[in-house]
Every structure is written in C-alpha cells, then in structure tokens.
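K.L.:
no sequence on hand, only this structure:
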C-alpha cells in the first residue's frame, strides 16, 4: 500500500484485462478510462455491470475508496478500482471533504454545491480561499487484496465558476501557478496536474 509522498511498493501487479471502475459518476469513469488507456486495461463501469452504489460510511477518502473497491471486486469477480475524492477548503475546516458529493444533493447539482461553498466562505469577510483536492484510489482483487494510493493538488477558489469542462467543483478551482480553472482546462492539461493524475502516477509505478 502507498500514500502521498511514498515510493510505491506494491505487493501485487495488475494484469492486462478487464477492470471494474467502481463508480457511477460518469465524469470520474471517463477520466479514469483515459488515464488507463495506454496500459492494456479494459475499463468497465459499475453502472454497466448494474452493481449497486454502496453507502460511503468511511471517515477518510482512503476508507471510502477501499469500501467501494472491495464490494465491486467481490460482486463482479474482477479486479476493481475505486476513487474517492473531494474538495477540502481550509477556511471551512476541510469541508466539504469526504462529503463533497453529498453537498450536491440527490440530484448531483454541483452548481448548488459550489454556491454552498461560496456562501459559507462569505459568512465571514476576508476568508482565505485556499483549497485542495484529494483523490484516494483503492485497487481490490476478488480475494480481498487491496492496494491504495493518494494524490493531492493545491489551489484557490474563484467566483463565479469558470469553464464547462470537467465535473464537480472543477469550475471554481484554480490550481497553484495556473491561469485556468479545472473547468477551463482541456483533459490533457488537467491530467498533467490533477489530484487524480497524481494518484494514478503512483498506481502506474506500483502495479502496472
């Protein structure tokens, strides 16, 4: 297992073939499929396999990713990769954090979620707008073995949101040193710097 800043030391390699992407978020599935494309992996989403969307009861990104990966691997009989990620805003004590998707409600309205973040920041004048995205990846096999990796990208929040690319909170997140939000970047530019790409670099080095 590996975490942010560690040299990946995987116990098991992932063989080419089918891999379940344990997510019902089409944006995440698309990004993960793009990142896996060069490695002979055949991604299939949990939605395509009609797998249930488990309740995320973990208290950390890693715990939730592992929970989702283990369930998908067990039900499908295939290796499964799960991502748990979110936006952590310093001035909000790390919120929305692991509850990032839940702030968007059952309708997955991230326009509402971004507005909620902005409203919370505006409750006190001159709140700092520092934030970071975290991505935890858990790779589980049907026999119960799990590898995990965690990536991070730091930035600030802008308002109003900018750009129609990406998903989630991307349109209000400006990475450190950047001039475009994740919502304005094309896929290649985002993959070069994102939290998900950081975690994937660790995963690729360890298991592929």
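P.N.:
Right, received. Where do you want to start? Everything numeric in this text was worked out from a predicted model, so none of it was measured.

K.L.:
going forward, measure contacts and count neighbours with C-alpha atoms only.
P.N.:
OK.

K.L.:
centroid-nearest residue for this structure?
P.N.:
Nearest to the mean C-alpha position of the chain, by CA atoms, centre = their mean, lies residue 85 at 3.5 Å.

K.L.:
got a list of what it touches?
P.N.:
61, 97, 98, 100, 133, 134, 135, 136 (CA atoms under 8 Å, 6 or more residues apart in numbering).

K.L.:
list just the nearest of these to residue 22.
P.N.:
Sorting the contacts of residue 85 by distance to residue 22 puts residue 136 at the head of the list, at 12.7 Å, by CA to CA.

K.L.:
check which helix or strand covers the closest one.
P.N.:
strand 130-140 (DSSP states H and E).

K.L.:
same check, this time on residue 69
P.N.:
Counting by DSSP H and E, residue 69 is found in helix 61-76.

K.L.:
got another one to weigh against that:
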C-alpha cells in the first residue's frame, strides 16, 4: 500500500466517475469535495447514500480510515474514500488522537471536546502546548484493493478558541508559522497547509 513516501506510487489509478466519501461529517465532506474539484469525479457522501457508520475499532488513523473505506465500498459497490484524522497533543501522550471525535461525546460536540483538552492541559504544571493534526486517507475499491496516504501538520494550542471557520478542533489549533488558528483561515488557504491537504497532495500525485 502507498503512503510512506512523499512521492507515493499507487498500484491502481482512480478513474473518473462516482466516488463515495465515507463520512457523515458535513464539514469534512465539504473540504474533501473542494480538494477533489476538477478531477472528473461525482462526489457523494455516505450520509447521502444512507450508509451506516461502521464502528471505528482500529488502533491507528490508517486502520480506521481503511475500515471505513472498505465498508462504504462494499455497501455501495463504488470506489470509496475515507479520512480518519485527529488532534494529537504532546503533553497528553498523543491524546485525543484516534478518539478525537469521541472526546465530544455521543453528539460529537467539539466545543466540549476542546474544553476537555484544555482542562487536561491545565491540570499539568507548565504543560507544553505543542500538538499536531494527522490525516490518513484510504481509497478502497469494491474488489478489496486499498491505497492509503498520511499527512501531518504541526502547531500549538491556543485558548480560548478563535474563529468560526473549519470544523472540529480548528479554532484552538495554530499551525507553525501562522498567527491565525485554522478556525480563522479560509478553507482554500487552510487546504494549502493542512494535514488533509498534505495527504491529498500525496494521493493526487499517486492515483490521478
């Protein structure tokens, strides 16, 4: 499988046609659709197809992305793209990591999730605020073939949250070299520097 190199060589190319985004997160689907614009793909979300969300039982971002992509491809009969991403905070031992969405509770309230991260950091004396986002992409075909790619962006955490753009933990994440949080950066600009943008550049170079 691909993903270990900045210049991955995919075994299989992605042909134009319908592509399922294996997500029910509308913000994530919107970002992914923008990144795929102009590639000859008709993007449809798992939510639009009424596909169930599989239980994320993997222990890594790549494993969770792959199981979501495989499930969507199996149920839809179409090529499916899944993204598993999250915030990793150094002082918290990499948490929330693969559990990033689940830190918001059953309703995935990211306001609650961001407050929980801040609460845990505040309980640690002189805790460093270094953090990074990871994005793993898995592209699965109905016959079981999978390609995967992984991107990353480093930064620091701010409090209180700033900005109403993006989604998830974006309002508390300030990428290195910037004074704005992801919540304050326009989507197109964010895609140029984000973990998701990094993973997508790898994917585009490999499968198109």
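P.N.:
Done, it's in. Bear in mind the structure is a predicted one, so any value in this text is a computation, not a measurement.

K.L.:
overlay the chains and give the TM-score.
P.N.:
Once superposed, chain against chain, the TM-score is 0.98 (TM-score structural alignment, normalised by the length of structure 1); 208 aligned residues with a CA RMSD of 0.7 Å.

K.L.:
returning to what we had before: tell me the buried residues in the strand holding residue 136 of structure 1?
P.N.:
Using 16 or more other CA atoms under 10 Å as the test for burial, strand 130-140 of structure 1 gives 130, 131, 132, 133, 134, 135, 136, 137, 138, 139, 140.

K.L.:
farthest pair within the contacts of residue 85 of structure 1?
P.N.:
100 and 136 (13.6 Å).

K.L.:
doesn't residue 108 of structure 2 fall inside a strand?
P.N.:
No - Residue 108 of structure 2: not assigned to a strand; according to DSSP: H, G, I helix; E, B strand; the rest coil it is coil.

K.L.:
on that earlier part again, average distance between the following helix or strand past the strand holding residue 136 of structure 1 and structure 2?
P.N.:
Reading on from strand 130-140 of structure 1 to the C-terminus, the next helix or strand found by DSSP H and E is strand 146-157. By mean CA distance after the TM-score superposition for structure 1, the fitted strand 146-157 of structure 1 averages 0.1 Å away from its aligned residues in structure 2.

K.L.:
what angle sits between strand 146-157 of structure 1 and strand 130-140?
P.N.:
Strand 146-157 of structure 1 runs at 160 degrees relative to strand 130-140, counting by axes from the mean of the first three to the mean of the last three CA atoms, to 10 degrees.

K.L.:
hmm, who's touching strand 146-157 of structure 1?
P.N.:
Residues lying outside strand 146-157 of structure 1 but in contact with it, judged by CA under 8 Å, 6+ apart, are 1-4, 10-11, 62, 66, 70, 129-140, 172-176, 193-200, 202-203.

K.L.:
go on, stretch 110-126 of structure 2?
P.N.:
With CA under 8 Å, 6+ apart, stretch 110-126 of structure 2 has contacts from 91-92, 96, 100-101, 103-105, 127, 129, 159, 168-169, 172.

K.L.:
out of these, which end up buried?
P.N.:
Taking 16+ other CA under 10 Å as the criterion, what is buried in these is 91, 92, 96, 100, 101, 103, 104, 129, 168, 169, 172.

K.L.:
am I right that the first one is in a strand?
P.N.:
Okay, so that is residue 91 of structure 2. No - counting by three-state DSSP, residue 91 of structure 2 is located in no strand; its state is helix.

K.L.:
contacting residues around it?
P.N.:
Residues counted as contacts of residue 91 of structure 2 (CA under 8 Å, 6+ apart) are 121, 127, 128, 129, 130.

K.L.:
and which of those residues is nearest to residue 28 of structure 2?
P.N.:
Once CA to CA is applied, the member of the contacts of residue 91 of structure 2 that ends up nearest residue 28 of structure 2 is residue 130, at 23.6 Å.

K.L.:
thought the closest one was touching residue 92?
P.N.:
No - using CA atoms under 8 Å, residue 130 of structure 2 makes no contact with residue 92, being 10.0 Å away.

K.L.:
can you give me the helices for structure 1?
P.N.:
With helices called from DSSP state H, structure 1 shows them at 26-36, 61-76, 110-121, 187-193, 195-207.

K.L.:
most tightly surrounded among those?
P.N.:
Among the helices of structure 1, helix 61-76 has the highest mean neighbour count (mean count of other CA atoms under 10 Å), at a mean of 23.

K.L.:
hmm, back to that, for the strand holding residue 136 of structure 1, name the packing helices and strands.
P.N.:
With contacts taken as 3 or more CA pairs under 8 Å, 6 or more residues apart in numbering; DSSP states H and E, strand 130-140 of structure 1 sits against helix 61-76, strand 80-89, strand 146-157, helix 195-207.

K.L.:
what's the average distance of that strand to structure 2?
P.N.:
Mean for strand 130-140 of structure 1 is 0.1 Å (mean CA distance after the TM-score superposition for structure 1).

K.L.:
that strand to helix 195-207, inter-axis angle?
P.N.:
Going by the same axes, to 10 degrees, strand 130-140 of structure 1 makes 30 degrees with helix 195-207.

K.L.:
ok, now how distant is residue 164 of structure 1 from residue 172 of structure 1?
P.N.:
11 Å (CA to CA, to the nearest Å).

K.L.:
quickly list what's touching both of these two.
P.N.:
Taking CA under 8 Å, 6+ apart as the contact rule, residue 164 of structure 1 and residue 172 both touch residue 183.

K.L.:
start to end distance for stretch 50-58 of structure 1?
P.N.:
23 Å.

K.L.:
how distant is it from the center of its chain?
P.N.:
15 Å (CA atoms, centre = their mean, to the nearest Å).

K.L.:
tabulate the contacts of stretch 110-126 of structure 2 (TSV), appending distance to residue 113 of structure 2.
P.N.:
What follows is the contacts of stretch 110-126 of structure 2, written out as TSV (distance: CA to CA, whole Å):
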residue	distance to residue 113 of structure 2
91	16
92	14
96	9
100	8
101	8
103	5
104	4
105	8
127	18
129	16
159	13
168	9
169	8
172	11
